[in-house]
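Visitor: predicted model, plus sequence, below.
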Amino acid sequence: MTTSKRQLPASQQDTLLDVLKKRFEKNRARHKGIEWKDVQAKLDANPEKLWSLDEMERTGGEPDVIGYDKKTAAYIFADCAPESPKGRRSLCFDGDALASRKEHKPADSAMEMAKAMGIELLNEEQYRELQLLEPFDLKTSSWIQTPAAVRKLGGALFCDRRYDHVFTYHNGAESYYAARGFRGILRV
């Protein structure tokens, strides 16, 4: 995908920024000590990141700021939809898993879709940190980044929250379920 395709028209940028600002103001507990004007300045300087945030929004992720990385001076956005984003469910884990399915293939894989969106899947630590902000995935589950050793053996990891605890599980990477999607993270 070329860079020019990863830029939103000005009117769409304004609409997205309005949605993001309202979500930011409504959910202040997710990003204590961070001011919207600083986030917007970063977004204005990185229009390709707005494109990725629009993809997160379009697929039901409800992205919001969840932190700031002082080392890289980047704001961290993550999908904050209560359940795994609806537009990113029924996906196997990665392109290899998708290719290995002989029949009943899902439309895409989590890793390939995330890459096309310009985002990354959360890793287990990030998923657990997100759950400290508020409860997510009470009825769904989300694929997470998987260690190469696990993936090499055909597996992949996913997480959810049940019984007020966060659980990490494994499944065959080629599996897919209507209630499993993925949550993304984006640094701006």
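Guide: Received it, and whenever you're ready, just let me know what you need.
Visitor: CA atoms for contacts and neighbours, from now on please.
Guide: OK.
Visitor: what packs against the lengthiest helix in the chain?
Guide: Longest helix in the chain by number of residues, with DSSP state H as the criterion: helix 10-26. When contacts are defined as 3 or more C-alpha pairs under 8 Å, 6 or more residues apart in numbering; DSSP states H and E, helix 10-26 packs onto helix 36-45, helix 47-58, strand 63-69.
Visitor: below is an additional structure, to be compared with the one above:
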Amino acid sequence: MTKKHKKELSPDQTEELLEVLKERFEKNMKRHEGFEWSEIQTKLEANPEKLWSLHEMESTEGEPDVVGYDKDQDAYIFYDCAAESPKGRRSVCYDRAALESRKKYKPENSAMDMAASMGIEILTEEQYRGLQEIGQFDRKTSSWVQTPADIRERGGAIFCDRRYDHVFVYHNGAESYYAARGFRGSLKV
């Protein structure tokens, strides 16, 4: 009988993570003007599984931070705000089908599987472009983004980066992986 992994942090881990998130929130007010940390912390404390996901984002060097608020869902939106694609999520192909299609030199994981195991979603192209409006990200790395089904059905996947002060969208075989390509995630709390 396998033991189910509990997606909950210890009280010490919770306290440490909340302190890190609060400090980042206060240092980067331009990302979330008009928001109050106390309201966000209350939401986080009421959602231990979401806190666990934010811990996963933090432990893979994503530097999650609040970037918006969804009024319809009454939820704060967190994105990975690390300057470059998170170090702990690089060298991954796009999804499980791409991983299984590789005959040799398989990466350890895929972006879509990794995101699912963390309880987050990979940014869409639109979300990625929105992130680039509040800062400059991926100037040396690139990040997989959610790929439209018609592209994926043909074996491709898309990724984005920022070069020459512009955001670019590119394509690659979904089975490809590079040391400088990872993915950024989003989470609603």
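Guide: Cool, got the structure. Computed from a prediction, not measured in an experiment: that's the story for all the values here.
Visitor: TM-score for these two?
Guide: TM-score of the superposed chains, computed with TM-score structural alignment, normalised by the length of structure 1, equals 0.98; 188 aligned residues with a C-alpha RMSD of 1.2 Å.
Visitor: could you show me where the helices are in structure 1, in order?
Guide: 10-26, 36-45, 47-58, 95-100, 110-117, 124-133, 148-152.
Visitor: what's the most buried one of those?
Guide: Most buried of these, by mean neighbour count (mean count of other C-alpha atoms under 10 Å): helix 47-58, with a mean of 21.
Visitor: what's the angle between that one and helix 110-117?
Guide: Interaxial angle, helix 47-58 of structure 1 versus helix 110-117 (axes from the mean of the first three to the mean of the last three C-alpha atoms, to 10 degrees): 130 degrees.
Visitor: residues near the residue nearest to residue 163 of structure 2 when sequence neighbours are not counted, how many?
Guide: Of all residues not flanking residue 163 of structure 2 in the chain, residue 139 sits nearest, at 5.8 Å (C-alpha to C-alpha, 6 or more residues apart in numbering). For residue 139 of structure 2, the neighbour count with other C-alpha atoms under 10 Å is 16.
Visitor: which ones are touching residue 139 of structure 2?
Guide: 83-84, 161-163 (C-alpha atoms under 8 Å, 6 or more residues apart in numbering).
Visitor: next: residue 162 of structure 2.
Guide: 136-140, 142, 168.
Visitor: what's the closest non-adjacent residue to residue 185 of structure 1?
Guide: Distances taken as C-alpha to C-alpha, 6+ apart place residue 78 nearest to residue 185 of structure 1, at 4.4 Å, with adjacent residues excluded.
Visitor: same list (the helices and strands packed on helix 10-26 of structure 1) but as a markdown table, adding distance to residue 4 of structure 1.
Guide: Converted to a markdown table, the helices and strands packed on helix 10-26 of structure 1 look like this (distance: least, C-alpha to C-alpha, whole Å):
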| stretch | distance to residue 4 of structure 1 |
| --- | --- |
| helix 36-45 | 15 |
| helix 47-58 | 9 |
| strand 63-69 | 23 |
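Visitor: the ones you listed: which one's closest to residue 112 of structure 1?
Guide: helix 47-58 (13.7 Å; C-alpha to C-alpha).
Visitor: have a look at how far, on average, that closest one is from structure 2.
Guide: With mean C-alpha distance after the TM-score superposition for structure 1, helix 47-58 of structure 1 departs from structure 2 by a mean of 0.3 Å once superposed.
Visitor: on that earlier part again, how about the helices of structure 1 in TSV, adding distance to residue 3 of structure 1?
Guide: Converted to TSV, the helices of structure 1 look like this (distance: least, C-alpha to C-alpha, whole Å):
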stretch	distance to residue 3 of structure 1
helix 10-26	16
helix 36-45	15
helix 47-58	7
helix 95-100	23
helix 110-117	12
helix 124-133	28
helix 148-152	30
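Visitor: residue 177 of structure 1 is nearest to which of these?
Guide: Closest of these to residue 177 of structure 1 is helix 110-117, at 11.9 Å (criterion: C-alpha to C-alpha).
Visitor: list the contacts of that closest one.
Guide: With C-alpha under 8 Å, 6+ apart as the test, helix 110-117 of structure 1 has contacts from 1, 52, 55-56, 88, 91-95, 120-121, 143, 181-182, 184.
Visitor: 6 Å - rerun?
Guide: Under the criterion C-alpha atoms under 6 Å, 6 or more residues apart in numbering, residues 52, 91, 93-94, 120 lie in contact with helix 110-117 of structure 1.
Visitor: after superposition, how close is it to structure 2?
Guide: Averaged over the aligned pairs, helix 110-117 of structure 1 sits 0.2 Å from structure 2 after superposition, using mean C-alpha distance after the TM-score superposition for structure 1.
Visitor: quick one: that helix aligns where in structure 2?
Guide: The alignment of helix 110-117 of structure 1 onto structure 2 (TM-score structural alignment) covers residues 111-118.
Visitor: what does the residue nearest to residue 185 of structure 1 correspond to in structure 2?
Guide: Here residue 78 of structure 1 is matched to residue 79 in structure 2, going by TM-score structural alignment.
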